[in-house]
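Q: Sequence first, then the predicted structure, then my questions.
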Amino acid sequence: MNSSELVIAWYETRDPALFADTVSFSICESFPCAGVYQGPKDVYENFFAKLMPMFCEFRVERDLILEEKNKVVVIGRYMGRVKAENEEFAVPFTHVWTLDGGLVTSVKQHAETGLLDRAFAAA
């Protein structure tokens, strides 16, 4: 499996086994649950476990995937509805993935969070 295929597999399964034990998962400052999470346990228990209950629907749409050596850049959109009032959102993002030895070692997220803020405010 090449680097792009591994990243696509993660989007489709969110399998923590695709992450290195030392993975660094960086969420931009203005996004909900922002911060840097270290290791798969931290990512899943302290980021995803807190983020996902905020939404009644949340999905990732990938528009473009670029691969260069051990880096994969994904440009896409978060789509869904915030939980409070089913307010829809479509938020552009860029994810920069670094891989080593067939595992993800780093993910850096950048997102247009103002659009998500509006959905939360409307809810």
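A: It's in.
Q: Please make it C-alpha for all contacts and neighbour counts, starting now.
A: Noted.
Q: where exactly do the strands run in the chain?
A: Applying DSSP state E to the chain gives strands spanning 19-27, 35-38, 55-68, 71-82, 88-100, 103-111.
Q: Included below, for side-by-side comparison, is a second structure:
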Amino acid sequence: MSESPNTALVRRLYDSGMAPEVTAEILAPDLVWDITPGFPYGGIYHGWESVGRDFFGRLLPDFASFAGNGDQFFAAGDDHVFVLGHYHAVSKTGTEADARFIHLWTIRDRKLTHLRQAADSHVVREVLNS
């Protein structure tokens, strides 16, 4: 069975490692980035500039490396894609861990408009505090 266009769009983001040329092309200007409470810097961010500065700009310096990997992609209706995946985090002291996540993406006019994230925040915080 072939992949839906929306699933392919979301997969492209993960496969690119959030490459700037891909994010510029497929993220909507009115993007909403909703990170679960309890996750480091959890909250709701509006627009890619805010996501980069206020979320990733604070999160990434806390780790030696941090990456989100999509493992399974599921189309849901005409405008949603669920992603089951894991974050791979390495602390500045070298402690490594994988934390599961689920991302729900909303798609409008071939652009990603909304991310809603739920994740194993405890695992991420444990690595952060190691």
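A: Looks like it came in fine. The structure presented is a predicted model; accordingly, all values stated were derived computationally and were not measured.
Q: that older thread, the strands of structure 1: which one's closest to Tyr44 of structure 1?
A: Closest of the strands of structure 1 to Tyr44 of structure 1 is strand 35-38, at 9.1 Å (criterion: C-alpha to C-alpha).
Q: on that earlier part again, same list, the strands of structure 1, but as a markdown table with distance to Phe47 of structure 1 please.
A: Output for the strands of structure 1, formatted as a markdown table (distance: least, C-alpha to C-alpha, whole Å):
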| stretch | distance to Phe47 of structure 1 |
| --- | --- |
| strand 19-27 | 9 |
| strand 35-38 | 7 |
| strand 55-68 | 14 |
| strand 71-82 | 16 |
| strand 88-100 | 16 |
| strand 103-111 | 13 |
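Q: Can you tell me the centre-most residue of structure 2?
A: In structure 2, the residue lying closest to the centroid (C-alpha atoms, centre = their mean) is Gly68, at 6.1 Å.
Q: still on that earlier bit, can you tell which of the strands of structure 1 is closest to Met1 of structure 1?
A: Proximity to Met1 of structure 1 (C-alpha to C-alpha) singles out strand 103-111 among those, at 10.6 Å.
Q: That closest one against structure 2, how far on average?
A: Strand 103-111 of structure 1, aligned to structure 2 and superposed, deviates on average by 0.4 Å (mean C-alpha distance after the TM-score superposition for structure 1).
Q: list the buried ones in that strand?
A: Across strand 103-111 of structure 1, burial judged by 16 or more other C-alpha atoms under 10 Å covers Leu103, Val104, Thr105, Ser106, Val107, Lys108, Gln109, His110, Ala111.
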